[in-house]
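Student: next comes the sequence, and after it the predicted model I'd like to discuss.
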Amino acid sequence: MKNIGFLSFGHWSDAPGSATRTAQDVLLQSIDLAVAAEELGADGAYFRVHHFAQQLASPFPLLAAVAARTKRIEIGTGVIDMRYENPFYMVEDAGAADLISGGRLQLGISRGSPEQVIEGWRHFGYGPAAGESDADLGRRHGELFFELLAGKGFAKPNPRPMFPNPPGLLRLEPHAPGLRERIWWGSGNDATAIWAARKGMNLQSSTLKADESGEPFHVQQAKQIRAYRAAWAEAGHARTPRVSVSRSIFALMTDRDRQYFGRGDSSDQIGVIDNMRAVFGRSYAAEPEALIEQLRADEGIAEADTLLLTVPNQLGVAYNTHVIEAILRHVAPALGWR
């Protein structure tokens, strides 16, 4: 059994054929797609975060709006770039969104990916300390955010406050009990996956990772997940962690599906990202019977408990609802995911 959700990058443009021509289109359609996915029985609605781009950026207004329109589906990110974040303010935003959702928030955070501008996080007022890299900055902000979510008091109260204080040191409010166990670290290599396990965060493994062995992407990803779980067990955490992977998967059910995605098999791609040789996982697009056999051989998916389907959000809510439904109805049951 697997949790199956969607992951939207939230693109918009006025290109011909785009159903999301403005930021407002993306935001409103993201809410509608989450509602539709919940009605289909999907388990999660996740959104990517990019700054300085025509894509979804600040996630918490959207997450709160989705929370208010839905009742069951998990609501999350994949991922928030912590180089840009104030961990203290983010704890308040996340706590509010989680309480609105009734405890359904699943936040993916990470160091982030290359952005649209040079050192964009500096425009937000943040930068690495002496001797740090920007990756260190992201991990430092992530660790602080994760610790603050524990809800322990740390701030000395004013002796003459506007309103009465509870006894002792004060914590950030609103506090969302249980949210700390629903934080995921987006990892691009084996070392950061092991680091996340030791810290007690869940793992989000995306559609690319550092090419650390030359093996196919899904094989390297499966090894990363196994290393993460071994590190988790060694750390002695009490609960069972969760692991997600992301894939572009399209069941070719209609002529429109074939027009968009029926261009033959894809394969892993090799590229360079931040001076790192990276392997990018393939996309899947085939008739359901063939698709089932292809996915059965994907070791990364087999190791994960959660699968996020990346959706072409610019094709609109109705088409993306069809994409999700095709996987849930015609592919997932045959693989034992449903």
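Tutor: Arrived safely, thanks for sending.

Student: CA atoms for contacts and neighbours, from now on please.
Tutor: OK.

Student: which residues of the stretch 51-200 of the chain fall in strands?
Tutor: In the stretch 51-200 of the chain, the segments counted as strands under DSSP state E, counting those that start in this stretch are 74-81, 105-110, 183-187.

Student: buried residues of the last one, list them for me.
Tutor: If I follow you right, that is strand 183-187. Ile183, Trp184, Trp185, Gly186, Ser187 (16 or more other CA atoms under 10 Å).

Student: let's bring in a second one:
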Amino acid sequence: MPTTGPLEQLGFLTIGVFDPDDPARGHETTLRVIELGEQLGFDSAWLRHRHLQHGISSPVAVLAAASQRTTRIGLGTAVTPLGWENPLRLAEDLATVDVLSGGRLNPGLSVGTPMRWDDVKDALYPDTAEVEDFSHERVARFLRLVGGEPASGFEGTQGFEVFSRRVQPHSPGLRDRIWYGAAGTPSAVWAGENSLSLVTSSVLRAEPETGPWDFAELQAAQIRAFRAAHPLGDAARVSQGLVVIPTDSASPAQQEKYAAYAAARTPRTREPQGPGRLLFARDLVGPAEQIADELRAHAGFREVREVAFALPFSFEEEDYVQILTDIATRLGPALGWSPKD
């Protein structure tokens, strides 16, 4: 369903980097960036997990804080790798944040064996590593629990305590706001069959195994396969998350830094990377009108009406302020988007 209509939902994604000797400052910067996003009229702000790295390891905790410092902007994860989580406990945490935010939470999930599995499995699952199920069933279990299906066979009063069969708190609309991050088409189809929304980013699995590959065309085909499997068809929600860096109000030093950042990452876009055969999209850097033209020509972008542009890693707060301001005041309007009050 290629679209030439206006962009309807504008969001951004950050990993929230920090100095390991002063982690509070980096987390506070992330919260200020989310507050700025709301002030600029963005529809959503998304956090990405960084386990055992100097980036946000607990987006749920940070989003709980953000829910108390904002009133309107949607808050999401893109994405939470379920291999690191207990689905029951995660359902409790996310339902709690959804209640605190007034129903603004958009959890994005993925499955698969945790990164650097051989290095972390003894700490993560010391007794059950060999039997943990990292398939789609892990997501299905989470969905059942969030949806209110029983988590326990007991309900009633024991002594002075009252017990519920289902996850508490129960947030009725949360199940309809669950997203799935799919790298390959089979996972995208599974997400559609299970009535999830789709997060598609700047990383896809190269399909088929032999090239040549065109990232934009591959992304568009994946989105179409997802919608074909979804009960809502063409109305099923898809959010695209490319890295875009408008430079309209950037200083000469910032422009030089942004160009160097993109140039260092460009070689990985030329062919699939690693055993997972991951294909990376090119970062879009330049004036907002130039980026808007590139996006309108992008087959994947033409399939969506929602985006969550990824902020570059390891930049300073002043850079994020400039980039977000240019996205909200220049790039978004060039794509037909209007900021929310």
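Tutor: Received, thanks. Note that the coordinates shown come from a computational prediction; the quantities given were computed from them, not determined experimentally.

Student: among the strands of the stretch 51-200 of the first structure, which is nearest Tyr260 of the first structure?
Tutor: Nearest to Tyr260 of the first structure, of all the strands of the stretch 51-200 of the first structure, is strand 74-81, at 24.7 Å by CA to CA.

Student: for the closest one, give me the average deviation versus the second structure.
Tutor: For strand 74-81 of the first structure, the mean deviation from the second structure after alignment is 0.7 Å (mean CA distance after the TM-score superposition for the first structure).

Student: could you say what helices and strands that strand packs with?
Tutor: In terms of contacts (3 or more CA pairs under 8 Å, 6 or more residues apart in numbering; DSSP states H and E), strand 74-81 of the first structure is packed against strand 44-47, helix 60-69, strand 105-110.

Student: helix, strand or coil for Pro267 of the second structure?
Tutor: Recorded secondary structure, Pro267 of the second structure: helix (DSSP: H, G, I helix; E, B strand; the rest coil).

Student: which one is the equivalent of Ala222 of the first structure over in the second structure nearest to, not counting chain neighbours?
Tutor: Alignment note (TM-score structural alignment): Ala222 of the first structure maps to Ala220 of the second structure. Nearest residue to Ala220 of the second structure in three dimensions, chain neighbours excluded: Gly300, at 4.2 Å (CA to CA, 6 or more residues apart in numbering).

Student: how much space between the one you found and Gln240 of the second structure?
Tutor: Gly300 of the second structure sits 8 Å away from Gln240 of the second structure, going by CA to CA, to the nearest Å.

Student: do Pro275 of the second structure as well
Tutor: 24 Å.

Student: of the two, which one has the most company?
Tutor: Gln240 (24 against 6; other CA atoms under 10 Å).

Student: separation between the aligned residue in the first structure for that one and Gln224 of the first structure?
Tutor: Gln240 of the second structure maps onto Val245 in the first structure when the alignment is built from TM-score structural alignment. Here Val245 of the first structure is placed at a distance of 11 Å from Gln224 of the first structure (CA to CA).

Student: check Lys209 of the first structure too.
Tutor: 10 Å.

Student: shared neighbours, those two?
Tutor: Asn189 (CA atoms under 8 Å, 6 or more residues apart in numbering).

Student: mean deviation, the longest helix seen in the second structure versus the first structure?
Tutor: The longest helix of the second structure (DSSP state H) is helix 23-40. Averaged over the aligned pairs, helix 23-40 of the second structure sits 1.0 Å from the first structure after superposition, using mean CA distance after the TM-score superposition for the first structure.

Student: what residues does that helix touch?
Tutor: 14, 16-19, 44-45, 56, 62, 65-66, 69-70, 72-73, 317, 320-321, 324-325, 328-329, 339-340.

Student: list buried residues within these.
Tutor: Buried among the contacts of helix 23-40 of the second structure (16+ other CA under 10 Å): 14, 16-18, 44-45, 56, 62, 65-66, 70, 72-73, 320, 324-325, 328-329, 339.
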